[in-house]
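Participant: One predicted model, sequence on top.
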Amino acid sequence: MNPELKQWQQRAAAQTEILLERALPQPTQSPETLHEAMRYVTLGGGKRLRPLLVFAAAELGNSVQAACEAAAVAVECIHVYSLVHDDMPAMDNDSLRRGKPTCHIQYDEPTALLVGDALQTLAFDVLSVPTDLAAARQMRMLNVLARASGSVGMAGGQAIDLANVGADLSQAELENMHSLKTGALIRAAVALGGLSCPDLNDEQLARLDVYASKLGLAFQVIDDVLDCEADTATLGKTAGKDSEANKPTYVKLMGLAAARKYAEDLVAQAVDALAPFGERAARLRELAEFVVVRQN
C-alpha cells in the first residue's frame, strides 16, 4: 500500500474513532448494558471504509466540516448496526466480528437487537443536527442515508440474500442484490461527502455516484474472493461462511480468478469516472485501488 495513503487512512480512522466516541452514549448512562454494548461493537475495530469515503469525497470541494463529520459518524453507525443484526442467529448466525465475539455472543440476542435499533436511530440523530450547510442540502443528506439503509437499499439487499440461499443467481441478479446490500451504503458514503461541499453541483455528484456504484460492486466481489482465500484470523470473521451456507457469490458464479479480474475491471471503471476532478480525487482513487488489494 502507498505509505502516504496508509498514513492518511490511519489519521482519518483515528478521527472517526474520536467522533464515534463522542457521539455514543457513555456506558455509565442508563441503560448501562445497552450503551456499553453499543460502544463494544462500534469502537476499536473495522476498516472504517465508509467514513474514509466520506472524508475523501469531501476533499473535492469546500466541505462544511461539521456536516462532513456528522456524515462519517452516521454512515458508520448504520454500517455497524447492519453487522450486528446480520450476525444474529436469525440471519447469518456468526460468532466472530472484527476479531472478537459478536454482540449476541458477548451479550445476548435481545441486547444485540436493541443495539442495532439504537445505532440506526443514532445515525439520523447525529446527521440531523443543524450545521452551516444549507438546510435543504442537509435534508438531502438525510434522505440519501435513509434510502440507502431501507427496503430499497441495504435492508432490501439483505432480504434478497436471505431469500436466495442455495439458489443459482445470474450475474445481473447477483449484482442487483449486492448493489443494494453492500453497494447502497458505499454509494451513500461517497454522496454524503460530496453533499457536504456546497460548491459541488449535481453533475459532479452524478459522476461521483458512478464511481461509488462501481466501487461498491468491486468491494463485494473481493469480499467473495476473500471468503474463499483468507483465513479467519486475517478476516476477523468466520472464513468460508458464505460457501458453507451455499449462498450465491461471484466466486461460485465465475470462479476465483475471473472474479478477481472482474473486481479489478470495476475499480478501473470507478477510477475513470473521477478523471474530471483531477488531483482533488487522489484519495478516492487510492481507496478504490485499496479495495482490490485488501486482505480483510
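Facilitator: Looks like it arrived, so ask away. Residues are numbered from 1 along each chain as shown.
Participant: all contacts plus neighbour counts: C-alpha atoms, from now on.
Facilitator: OK.
Participant: neighbours around residue 168, how many?
Facilitator: For residue 168, the count of nearby residues is 15 (other CA atoms under 10 Å).
Participant: Also residue 90?
Facilitator: Around residue 90 there are 10 residues (other CA under 10 Å).
Participant: now swap in residue 109 and tell me
Facilitator: Around residue 109 there are 17 residues (other CA under 10 Å).
Participant: which ones are touching it?
Facilitator: Residues in contact with residue 109 (CA atoms under 8 Å, 6 or more residues apart in numbering) are 88, 103.
Participant: Check residue 271 too.
Facilitator: 211, 285, 288.
Participant: Now the element after the host helix or strand of it, going C-ward?
Facilitator: Element membership of residue 271 [criterion: DSSP states H and E] is helix 256-273. Next along the chain after helix 256-273, taking DSSP H and E as the criterion, comes helix 282-293.
Participant: Use this one as the comparison:
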Amino acid sequence: MLKQYCQEKGKIVDHALAAFVPSENVYPPKIFEAMRYSLFAGGKRLRPILLMAAADSIGGKGSDYLNVACGLEMIHTYSLIHDDLPAMDDDDYRRGKLTSHKVFGEGMAILAGDGLLTAAFTVMLAQPGVQADVLIKVIGEISNAAGALGMIGGQVIDLSSEGEKIDIDTLSYMHQAKTGALFQAAVRAGAQLAGGAEWQIASLTEYAKQYGLAFQITDDILDVTGTQEKIGKPVGSDVKNHKATYVTLYSLGKAQDMANQAVTNALQALKQFGQEADVLRELVRALLTRDN
C-alpha cells in the first residue's frame, strides 16, 4: 500500500510542480533551468506526502492542498542546493546526479535556491479552498520551520560544530531544527488545512517529532552502512566533515536501538487513530529498512 500511495502522490506533486515553476522557455531561462534541475532530480517528495497523509488521517483529502505541499518541496529543495555548496557541505553529488553548483556554478546555484524559496510562498498563498486565517497560520508555521528558529538555525549549529565535540542535547536540537522542523510543519499543515481537532493535531505533532528523529538517526546510520549507488552521494561525508552524529556520539548498535525506539514512539502517538492513519504508520516503519 505504501509504495502505491507514494507513487500516486509523487506523480500528482510532480505534475503540480511542473506547472508552478516556469520552464526554461521563460526569460531569463538559466535560472528556471537551474531551479527545475534540482527540483526534478529524483526526490522522494516525503514532505508533500507527509502533508497529504496527515490530512487523509483525519478524514480530509490530502491532494486538495497541493499548493502548500509543493511549497514545502520547493523549500526543501532550496535547502539541499545550499547545503551542497562548497561553503556548506561541499558535496558533488545529490541523488546520483551532479549537484547544482557543479552544473551551473556557485552563483547560479545560490540564485536557484533563492528562487525556489521565494516562489514557494507565492505558490502556497495561492492555495484554493482554505480559509484565509487558517492558510496564514499554516504558512507562518512553515516560515518559522524554514527560518533561523528552524532549518537555518540547525544549519548554523551544524556549520559551527564541525570538528568540535558537542553533546547529545546540542546534536538533538540541531537535527530537530535542521531536519525535524520541516517534517513537523508538513504534518501539522496537513492536519490544520483539513480541519483537524486539537487532539488530532497534538498527536500528529508528536508523531512528526518522532518521525524526524528516526529519519535523522537512520540517515546517520546510512552514512556509515550505505552505498553511494543507493544513497546517491558519497558515503562517509559526516566523517570527512568531522561532524558529530548519533553513530559517532554513541555507536552503530546504540543508534539502531534509538531509531527503533523513535519509531515505536511515533506509532504510539497514532494509537487513537484508525486505519485512516495507516499510511503514516507505514511511512515511519519504512525508515528502519531504508537504504537511501
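Facilitator: Nice, I can see it. The model shown is predicted, which means the values in this text are computed figures rather than measured ones.
Participant: Could you measure from residue 267 of the first structure over to residue 287 of the first structure?
Facilitator: 10 Å (CA to CA, to the nearest Å).
Participant: would JSON lines of the contacts of residue 271 of the first structure with neighbour count and distance to residue 27 of the first structure be doable?
Facilitator: Converted to JSON lines, the contacts of residue 271 of the first structure look like this (neighbours: other CA atoms under 10 Å; distance: CA to CA, whole Å):
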{"residue": "211", "neighbour count": "25", "distance to residue 27 of the first structure": "39"}
{"residue": "285", "neighbour count": "21", "distance to residue 27 of the first structure": "38"}
{"residue": "288", "neighbour count": "24", "distance to residue 27 of the first structure": "36"}
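Participant: hmm, back to that, between residue 267 and residue 287 of the first structure, which one's more packed in?
Facilitator: Taking neighbours as other CA under 10 Å, residue 267 of the first structure and residue 287 compare with residue 267 leading, 27 against 19.
Participant: What's that one aligned with over in the second structure?
Facilitator: Matched across to the second structure, residue 267 of the first structure falls on residue 263, judged by TM-score structural alignment.
Participant: Over to residue 141 of the first structure?
Facilitator: Residue 141 of the first structure maps onto residue 138 in the second structure, with residues paired by TM-score structural alignment.
Participant: Its match looks like it's in a helix, true?
Facilitator: Yes: assigned with DSSP: H, G, I helix; E, B strand; the rest coil, residue 138 of the second structure falls within a helix.
Participant: Now for the aligned partner of residue 157 of the first structure in the second structure, which secondary structure element holds it?
Facilitator: By TM-score structural alignment, residue 157 of the first structure lines up with residue 154 in the second structure. Assigned by DSSP H and E, residue 154 of the second structure belongs to helix 151-161.
Participant: Enumerate the positions of the lengthiest helix in the first structure that are buried.
Facilitator: Ordering each helix of the first structure by length in residues (DSSP state H) puts helix 202-229 first. Neighbour-count burial for helix 202-229 of the first structure flags 205, 207-228 (criterion: 16 or more other CA atoms under 10 Å).
Participant: matching residues in the second structure for it?
Facilitator: So helix 202-229 of the first structure sits over residues 198-225 in the second structure, by TM-score structural alignment.
Participant: What of stretch 20-31 of the first structure?
Facilitator: By TM-score structural alignment, stretch 20-31 of the first structure lines up with residues 17-28 in the second structure.
Participant: Enumerate the positions of the matching stretch that are buried.
Facilitator: Quick answer for stretch 17-28 of the second structure (16+ other CA under 10 Å): 17, 20, 21, 22, 23.
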